[in-house]
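Engineer: Quick one, structure for this:
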Amino acid sequence: MRQTFDIKGGPQDGRTHLPLLRKALSAMNLDGLYVPHDDEYQNEYLPDANERLAWVSGFTGSFGNAFVFTDRAILFADGRYTLQAADQTDPNLFEVQGIPEPGAFGWLAQQDMAGKTIGYDPRLISPNEVAQLKAAATSAGANLVAVAENPIDRAWEGRPEQPTAPVVPHDVAYAGVEHAEKRVSLGKALKADKADATVITSPASVAWAFNIRGGDVSCTPLPLGRAIVRADGSAELFLDEVKVSDALRTHLGNGVTLRPLSELEAGLQDLKGKTVSVDPDVASAWFFDTLEAAGAKVLKQRDPVALPKACKNAAEIAGTTAAHNRDGVALTKFLHWLDTEAQSGKVTEIEAAMKLEAFREEYSGLNDLSFPTISGAGPHGALPHYRVSTASNLVLEKNSLFLVDSGGQYLDGTTDVTRTVAIGKASDDMRKHYTLVLKGHIALAAVRFPKGTTGTHLDVLARHALWQAGLDYQHGTGHGVGVYLGVHEGPHRIAKPWNAVPLAPGMIVSNEPGYYREGQYGIRIENLQYITPPAPIPGGEIDMMGFECLTWAPLARDLIVVDMLSEAERDWVNAYHARVQEILSGRLEGDVKAWLEQACAVI
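Structural biologist: Model prediction:
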């Protein structure tokens, strides 16, 4: 199995490690330290060696931060992790406070820290965060200093080694464009911006730009490395030497100079006198500090790889389509299992997650899960980011709902899909709420929109039916997705907060409205879809873009209140199910094939 259900961390970590950190702080003449969850690479998933917040506190959530002082420690975690933070920290050692209000910086600004010196690691936070931290420290009367060595790294006895997974070429048959051509395009963009070079700090951007993949973090095939690309298309790629093979050297060719990751600082210093673009949203303050100290002129601009990576080419769309079709077979087998064996009322969340993973394993090409499976029975389904553990494992009880959000990493694509099903008989409220969520999903799937539209403009479509019933959900409606890369990818998204990036052809985005009744059940319906090029509408005056679905697996037909759907919405459901059958039926047999036919029957 590729996932484990014993969550690491806990109060014992804080009890053991907090004194060690405080000893290091005293030795470095520091009164406190700001500890973010992020590591040097700002990835969603961190290697064990970079789980600094978890080491010092015991809290293993994916989002949070802390201040550790010689006499007190405060952990900040958002609403997803309120219970987990309380369970995993010792209340005698850590105060737990919420995000976003007041948040770590807001909290610090309200304190009296006159005369105290607070350290921060510039490799772990962005320039904008440094500015906010400095403002908060000033308000508190504290002195803020950047540390050359992280006190946690000094105190961490037996710290795991950094990952050393081989970096491998990613076949152009999947990538669609040779990396030399990508570098030439990046060089042209740099010239247009009057820049001599760009520093690519995001491992996902490095992977895409050089057509390489790695295995340094779970759930995402990333090589932890950096790159400098120059306006002439040449590049320097910084990787740990142990990850480099002759095959990789051949793949990269003469246009790319391979350098050890230990030479990154020297590589930045070589840019003295050059105009260099760096993205402040994905690069840490250390890059800006180092470049400015070297005498480079720094341009704060979006990572030039971000948009080309987001707008998938024909080969990437073809690959991810094939991956989704295979994934749909595994998911359909699982949904059949849920509708038969799992109706017993005895299956657990962990057993369900393992069963789904096993179905995916049956098909060659599954390299990893794209994220730990969200397997939420009953009240756990009401926690949008719930992660099952041996301590929380519930049974899929009769007359309840079960929500499962999962995905796979394949050489040709990355999947992410959510289905909600009834175990036993669903209540009228469950069916009503499922149908409201479905109406929002259909509205977003079917919309046509003009050039210049952002995800923020479309978000209301997925919420409209819920809003009219006085309901809503507190998460985004859609996130970008990579192709054998990150399951969460920018710069575009569909959500309430403003996003200035227009949606463009080739972008993949999720469509996942939901509804969550606290303590009872949760509902989410998620498909991935990609944006189609502008095309005319009969009788219209403006060419419009739209969405093409990638995810094919039956919806919970028994949860749909048909009378709540308009004729157009019923037509959409029937057309979707007809397409599901067309794609999947020939790949299935026996009871599962017969079940699919009934699951996709016309409503």
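Engineer: Could you use CA atoms for every contact and neighbour count after this?
Structural biologist: Will do.
Engineer: can you pull out the strands in the stretch 201-350 of the chain?
Structural biologist: Using DSSP state E, counting those that start in this stretch, the strands assigned to the stretch 201-350 of the chain run over residues 212-213, 226-230, 235-239, 256-260, 275-278, 297-300.
Engineer: and Ala197, which of the ones you listed is closest to it?
Structural biologist: Of all the strands of the stretch 201-350 of the chain, the one in closest proximity to Ala197, counting by CA to CA, is strand 226-230 (4.1 Å).
Engineer: Give me the distance between the closest one and the centre of its chain.
Structural biologist: Here strand 226-230 is found 24 Å from its chain centre; the criterion is CA atoms, centre = their mean, to the nearest Å.
Engineer: Turn the strands of the stretch 201-350 of the chain into a markdown table, columns for mean neighbour count and distance to Ser370.
Structural biologist: Below are the strands of the stretch 201-350 of the chain laid out as a markdown table (neighbours: other CA atoms under 10 Å; distance: least, CA to CA, whole Å):
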| stretch | mean neighbour count | distance to Ser370 |
| --- | --- | --- |
| strand 212-213 | 24 | 14 |
| strand 226-230 | 24 | 23 |
| strand 235-239 | 21 | 24 |
| strand 256-260 | 18 | 29 |
| strand 275-278 | 24 | 28 |
| strand 297-300 | 18 | 31 |
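Engineer: Please provide the structure for the following sequence as well, for comparison with the first:
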Amino acid sequence: MFQRFDVTADPSHGPARLDALRELMLSEGLDAVLVPRADRHQGEYVAPADERLAWLTGFTGSAGFCAVTASEAGVFVDGRYRVQVRTQVAPAFTPVNWPETKLADWLLERLTSGQRIGFDPWLHTIEEVEKLRDRLLPKGLGLVPIANPIDRLWTDRPASPSAPFSAFPDAIAGESHAAKRARIAAELQRTGDRACVLTLPDSIAWLLNIRGGDVAYNPIPHAFAVLHEDATCDLYCRDGKADAIRDHLGEEVRVHPETSFVPGLDFLPSPTRLDPKSCPEAVHEFLTVRGITVSRGQDPCLLPKARKTSQEIAATSEAHLRDGAAMVNFLAWLDAEAPKGGLTEIDVVRGLEGFRRATNALLDLSFDTICGAGAHGAIVHYRVTEATNRPVAPGELLLVDSGGQYLDGTTDITRTVAVGPVPDGASQAYTRVLQGMIAISRARFPKGVAGQHLDALARYPLWLAGQDYDHGTGHGVGVFLSVHEGPQRLSRLSDVPLEPGMILSNEPGYYREGAWGIRIENLILVEEAGSVPGGDDRPMLSFRTLTWVPLDRRLILADLLSHDERVWIDAYHAGVLARIAPRVEGSALEWLRTACAPL
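Structural biologist: Here you go, the predicted model:
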């Protein structure tokens, strides 16, 4: 099994650890300390050695932070985690709705002029620190860089990861790392930058066509890199991690020990580009003190990585068909077994992983499978453990959000299914969520449109019913890389224009706390849109669906749908049948034919 069900954090430890942190604050003359979720690479996913937020608070979500004063400890979480955080932290911690409540405002309400706030400059980006300073310094509050206080208290902290790196095939990437380095170096030359510091693991993985195993489920390498204007690169990693890929990297990629990264910054030319949204403040401070000119600009790998090559698109399309067949085998099994009342959430997770393993191509999951029965479905990022595991009971909804990592692609799919009789109100909500998903799937839009312009399409059917959901509508997805990939998103917050080759999730939802949760998710690809008779001669984009798995027709209220929505559903199911039927057999094939029948 890739997925484990152990309890990874215990809220009962929180109060004692909080007391110890406050004693350390007192001894160092600090009035507050910041404890972020991030590691020094600023990726979303962190290794066990970097789970500082979970160690202190018990909260295990993938986004959030804690601010500790002498009398209060606020745990800041967004809408995905507001149910979860209340079950994971002790009363000594106060959940704070973020980003509605800004950290600076929270601190200003609790601290007075002359007080000092400690932070680890490796765990906060340049932009984060500058925004805080701009708000706090005029009020007399000081931000003080310190050695990480959690690391000094965490006596049984796990070792840092040391998984070896591997080469990613050029045939799937569609471009050699030499060509990528030359292309990005040309961009640096165009902007007058002589070098660029890269700290995001997935950017380094993409640039050098390598993969790693330093965090669970996402094949990213923990490393730092500096790309120079001449297309050579310095790669900094723990000893031995790059030994197996020396020939792949070649002479133009120089490998150094990780401990040489900071000393190596001394030799960077002026100007060197740093991305203020992802580069740690520690790097910025080091260069500034030494008089090296810093150029601010976006990580130059982000957009090229997001624009998938034709080879990547072909590869991930095949991965999604393979994964779709595994999902159909799973859903057919689930439909036969769940109504009997003998399955638990863990049984479902194990069953699904088994069907993906049976492909003989699964390298890992792409995240912990979210399997929420009944009320657990309303916890957006619910992770079942031995302590929370519960039966999948008839008369409930079951939400299953899952994905696989294959060499040729990364998948992410959510299906919500009825187990026996449908709960009151669930079909209406499911149909509205489906209408939102269809609206995104059918969207045509001019070039230059960003995710924030499309997000409302998915919410509109819910808004008409006075409903909504507290997460984004979609995130970017890599190819055998991070399942959450930027910079593109379908979100009110995303101003990044969508471009051909970008892959996104399309996942509206609705959650009734204490009862059930609904989410429907396909992955979609941005591509050039064909012309429309009578339309303007204007460049347009649209989405191509990558995920082919039936929807639960038992939850669809056809009378609520428009003619075009019914046509879309029938066409989608016909597409599922055509693509997946040749890949399944027996009872799964019979189930598929029934599941894909026209409305």
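Engineer: still on that earlier bit, any chance of the strands of the stretch 201-350 of the first structure in TSV, with distance to Thr16 of the first structure too?
Structural biologist: Shown next, in TSV, are the strands of the stretch 201-350 of the first structure (distance: least, CA to CA, whole Å):
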stretch	distance to Thr16 of the first structure
strand 212-213	37
strand 226-230	34
strand 235-239	34
strand 256-260	35
strand 275-278	39
strand 297-300	41
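Engineer: nearest to Trp572 of the first structure, of these?
Structural biologist: Minimum separation from Trp572 of the first structure across the strands of the stretch 201-350 of the first structure (CA to CA) falls at strand 212-213, 37.9 Å.
Engineer: Where in the second structure does the closest one fall?
Structural biologist: The alignment of strand 212-213 of the first structure onto the second structure (TM-score structural alignment) spans residues 210-211.
Engineer: cool, and stretch 430-438 of the first structure?
Structural biologist: Alignment note (TM-score structural alignment): stretch 430-438 of the first structure is matched to residues 426-434 of the second structure.
Engineer: Mean per-residue distance, that stretch versus the first structure.
Structural biologist: Average distance, stretch 426-434 of the second structure versus aligned residues of the first structure after superposition (mean CA distance after the TM-score superposition for the first structure): 1.8 Å.
Engineer: count of residues packed around Glu351 of the first structure?
Structural biologist: Residues near Glu351 of the first structure, counting by other CA atoms under 10 Å, number 16.
Engineer: got it, and Gly240 of the second structure?
Structural biologist: 12.
Engineer: List the contacts of the residue nearest to it when sequence neighbours are not counted.
Structural biologist: In space, and not counting its chain neighbours, Gly240 of the second structure is closest to Pro164: 7.1 Å by CA to CA, 6 or more residues apart in numbering. Listed by CA atoms under 8 Å, 6 or more residues apart in numbering, the contact set of Pro164 of the second structure reads 212-213, 240-244.
Engineer: Kindly recompute the last result at 7 Å.
Structural biologist: Pro164 of the second structure makes contact with 212, 241-242, according to CA atoms under 7 Å, 6 or more residues apart in numbering.
Engineer: residues near the aligned residue in the second structure for Gly480 of the first structure, how many?
Structural biologist: With TM-score structural alignment as the criterion, Gly480 of the first structure lines up with Gly476 in the second structure. Other residues lying near Gly476 of the second structure total 22 when counted by other CA under 10 Å.
Engineer: can you check Asp429 of the first structure too?
Structural biologist: Counted by other CA under 10 Å, the residues lying close to Asp429 of the first structure total 9.
Engineer: quick one: it is in a strand?
Structural biologist: No: assignment of Asp429 of the first structure by DSSP: H, G, I helix; E, B strand; the rest coil gives helix, placing it outside any strand.
Engineer: In three-state terms, label the corresponding residue of the first structure for Ala588 of the second structure for me.
Structural biologist: Under the alignment (TM-score structural alignment), Ala588 of the second structure pairs with Val592 of the first structure. Classification of Val592 of the first structure using three-state DSSP returns helix.
Engineer: try the one 3 residues further on
Structural biologist: Going by three-state DSSP, the secondary structure assigned to Trp595 of the first structure is helix.
Engineer: Perfect, that will be all.
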